[in-house]
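Peer 1: build me a model from this:
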Amino acid sequence: MATAIRRLLTAAVLLAAAAAAPARAGTLPPLVDVAWLEARLGDPALLILDVRGPLDGEDVVPFERAHIPGSVHTDYLKDGWRTTVEGVPFVLPPVDRLEVLLGDLGIDETRTVVVVPYGSTSTGFGTAARVYWTLRVLGHDAVTILDGGFLTWRADPARPVETGPSVPEPALFEAKPRLDWVVDTREVERALRDDAALLVDARPEDQYAGRTVKPGVQAAGHIPGALNLPESVFFVPGSGRLKPVRELAALVPGTVRGFAGPIITYCNTGHWAATLWFVMHELLGMEDVRLYDASMVGWAADPKRPVERAVPASG
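Peer 2: Below is the predicted model of the structure:
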């Protein structure tokens, strides 16, 4: 009987996720396949934003050598998608600076943005997820991610590619910010004090447990009370391609899916955490999911803030 009830609850969660995710942006799903993009190639309302870079690994093909026709390239590490605020690196820049960045890339309210990761690693997908999250935080909801990225596009040699640099036509981007999706350190401290939110750590288990520490993070371990859900579990092994939505839903623990309050994702720099936010909020339709962009780099910058190293017992 208990098993049957669990199956019914799981089915209900999957149905709810399937219904909720597409509804967040009307008819535009948060993740599209190459057939969707191929059918719309050349549409002047479409802006294809290629975000490949060093985080995709050493074997990445440079944008200038091959990219989807009409693509615009942005350098995630150099163009200003993240900045340093009050000594904490990699956080969301001020809105006015992001308006300039997006306008320089040719993005305005008339354009539907397709974010294209390279497709080789989950960390590379994290770049696309962070860019996507930034656009949504700024109120630009006409945005989606190409499932499998450029490598999936390139898998069929019949699909066209272009060479050379991108030359975007500047536009005027006016933000309509929803900054409640962005969590700062003070809010995390308050959430811990009041037991008002559930923290979910997107890092590998060895970093969560404090056995290893990423350079730049000043303390080993995790924020007290946080659950560990490594972003890598959501991907087809050895790739930057997400597993099917039904499998993604099954990978999110019931304690997370059923939490009644805000869910805050974090990692080391707010990069992997963007993937968790994307999966839970956009694909699974979980409503109140927020991102702590300062993450462990920001949290551990003050040695007075608590850090746990023990791994909670499962079950």
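
Peer 1: from here on, contacts and neighbour counts on C-alpha atoms
Peer 2: Fine.

Peer 1: which stretches of the stretch 101-250 of the chain form strands?
Peer 2: Assigned by DSSP state E, counting those that start in this stretch, the strands in the stretch 101-250 of the chain fall at 112-116, 143-146, 182-183, 198-201, 227-228.

Peer 1: export these as CSV, with columns for distance to Val252 and mean neighbour count.
Peer 2: Converted to CSV, those look like this (distance: least, C-alpha to C-alpha, whole Å; neighbours: other C-alpha atoms under 10 Å):
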stretch, distance to Val252, mean neighbour count
strand 112-116, 24, 25
strand 143-146, 21, 24
strand 182-183, 21, 18
strand 198-201, 10, 24
strand 227-228, 10, 21
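
Peer 1: just checking, Gly149 touches Val116?
Peer 2: Yes: in this structure Gly149 lies within contact range of Val116 using C-alpha atoms under 8 Å: 5.1 Å.

Peer 1: using TSV, lay out the strands of the stretch 101-250 of the chain together with distance to Glu99.
Peer 2: What follows is these, written out as TSV (distance: least, C-alpha to C-alpha, whole Å):
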stretch	distance to Glu99
strand 112-116	15
strand 143-146	16
strand 182-183	17
strand 198-201	30
strand 227-228	34
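
Peer 1: nearest to Ala273, of those strands?
Peer 2: strand 198-201 (7.3 Å; C-alpha to C-alpha).

Peer 1: and this one, please, so the two structures can be compared:
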Amino acid sequence: MAYPKVPIAAALLAASAITVSPALAERVTPGPVVNADWLAEHRGEVAVLDVRRNLDAFAEAHIAGAAPVSWDAVRTTRVIDGVERQKVRLDAETFQQLMRDAGVDTDEPVVITSPGKAAGQITTQARLYWTFAYYGHDDVAILDGGNAAWRAAGHDMATGEVEITAGDYTSGNPDESVLATVAEVDAARTDAGVQLTDNRPMPYYLGLEQAGYVYAAGHIPSAVNVPFTLNVSAKGPATLRDTETLRAVYAHQGASMDNGAIAYCNSGHVSALTWFVMSKVLGNENAQLFDGSMHVWTQDASRPVTNPARP
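Peer 2: Below you'll find the predicted structure:
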């Protein structure tokens, strides 16, 4: 599944549906976001990964040549810092094997897609993108709107099972700059230079609802609520909103992009989309993702949680 790498001129940034931060000079993908027409034109230059919950539906309709990736395989339960944590990042060896099984080669450019019909499906693309970033693979983009946008642009879908030749992908050294530690989250509570953003639906932020693997309802003190669904359109393919709108919405919710920002949710899943938008769309180079999020934060009962529903 190795494809020849042909440098793409910087002008191809215009092929993306929204404005993005500058791309690396040698990358094949024109930036962190590509649209369906760009992918159709450059399909032979990239590996396409289709991440989804229901792999059975992959055979019914997918982009030709795409490799399916099970969402359940993208995160795991593992011991980190001596504590068992759920729904967190894969270790380097496991991620490396997952990508090899998907046919990805070392340094191969990657475009990540999903069914693309709802914000929740776009978050799986963003979370896989973040994992690539964490393990140092930069030439990666998400397909804006996923397969739904591909269809809407008039491109054909393939059917049937696919045969994948194993790749030789190698995980790089972790880039800790994209990962917020518990200590960094704790410090952000009182640091005006780092904004915590809670990306869950408002009922979770307010403590009206609580995920089963989170041990206290509410939010981390000083966090503002930026629900992940605000990042994408609500009708048609779930495409990212334009940059100007996103910047205005984030500012209105109290999440200025002038300083550092840490995105979190219940586990680090849906907040990956907010991290992606803050980092790759709005250009906040100091944006981080709190992997494990409220699950990890509330494992220690001494850590403060604000619960407006139970003042």
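
Peer 1: kindly provide the TM-score of these chains.
Peer 2: Here the TM-score for the pair of chains, by TM-score structural alignment, normalised by the length of structure 2, is 0.83; 285 aligned residues with a C-alpha RMSD of 2.3 Å.

Peer 1: hmm, back to that, which one of the strands of the stretch 101-250 of structure 1 lies closest to Pro94 of structure 1?
Peer 2: strand 182-183 (12.1 Å).

Peer 1: which residue numbers in structure 2 does the closest one align to?
Peer 2: Under the alignment (TM-score structural alignment), strand 182-183 of structure 1 falls on residues 179-180 in structure 2.

Peer 1: against Asp288 of structure 1, how distant is Gly164 of structure 1?
Peer 2: From Gly164 of structure 1 across to Asp288 of structure 1, the span is 42 Å (C-alpha to C-alpha, to the nearest Å).

Peer 1: and for Pro30 of structure 1?
Peer 2: In this view, Pro30 of structure 1 and Asp288 of structure 1 are 17 Å apart by C-alpha to C-alpha.

Peer 1: neighbour count: those two, which is higher?
Peer 2: Ranked by neighbour count (other C-alpha atoms under 10 Å), Pro30 of structure 1 and Asp288 place Pro30 first, with 23 against 17.

Peer 1: which one in structure 2 is aligned with that one?
Peer 2: In structure 2, the residue matched to Pro30 of structure 1 (TM-score structural alignment) is Pro32.

Peer 1: isn't its match up against Ile142?
Peer 2: Yes: between Pro32 of structure 2 and Ile142 a contact is recorded at 6.3 Å, counting by C-alpha under 8 Å.

Peer 1: could I get the full set of helices for the stretch 151-300 of structure 2?
Peer 2: 182-188, 202-205, 243-252, 271-276, 293-297 (DSSP state H, counting those that start in this stretch).

Peer 1: JSON lines please, covering those helices and showing distance to Asp107 of structure 2 and mean neighbour count.
Peer 2: As requested, the helices of the stretch 151-300 of structure 2 are exported to JSON lines (distance: least, C-alpha to C-alpha, whole Å; neighbours: other C-alpha under 10 Å):
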{"stretch": "helix 182-188", "distance to Asp107 of structure 2": "31", "mean neighbour count": "16"}
{"stretch": "helix 202-205", "distance to Asp107 of structure 2": "39", "mean neighbour count": "19"}
{"stretch": "helix 243-252", "distance to Asp107 of structure 2": "29", "mean neighbour count": "15"}
{"stretch": "helix 271-276", "distance to Asp107 of structure 2": "21", "mean neighbour count": "29"}
{"stretch": "helix 293-297", "distance to Asp107 of structure 2": "30", "mean neighbour count": "24"}
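
Peer 1: format these as TSV; extra columns: distance to Val48 of structure 2.
Peer 2: Output for these, formatted as TSV (distance: least, C-alpha to C-alpha, whole Å):
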stretch	distance to Val48 of structure 2
helix 182-188	34
helix 202-205	34
helix 243-252	25
helix 271-276	19
helix 293-297	29
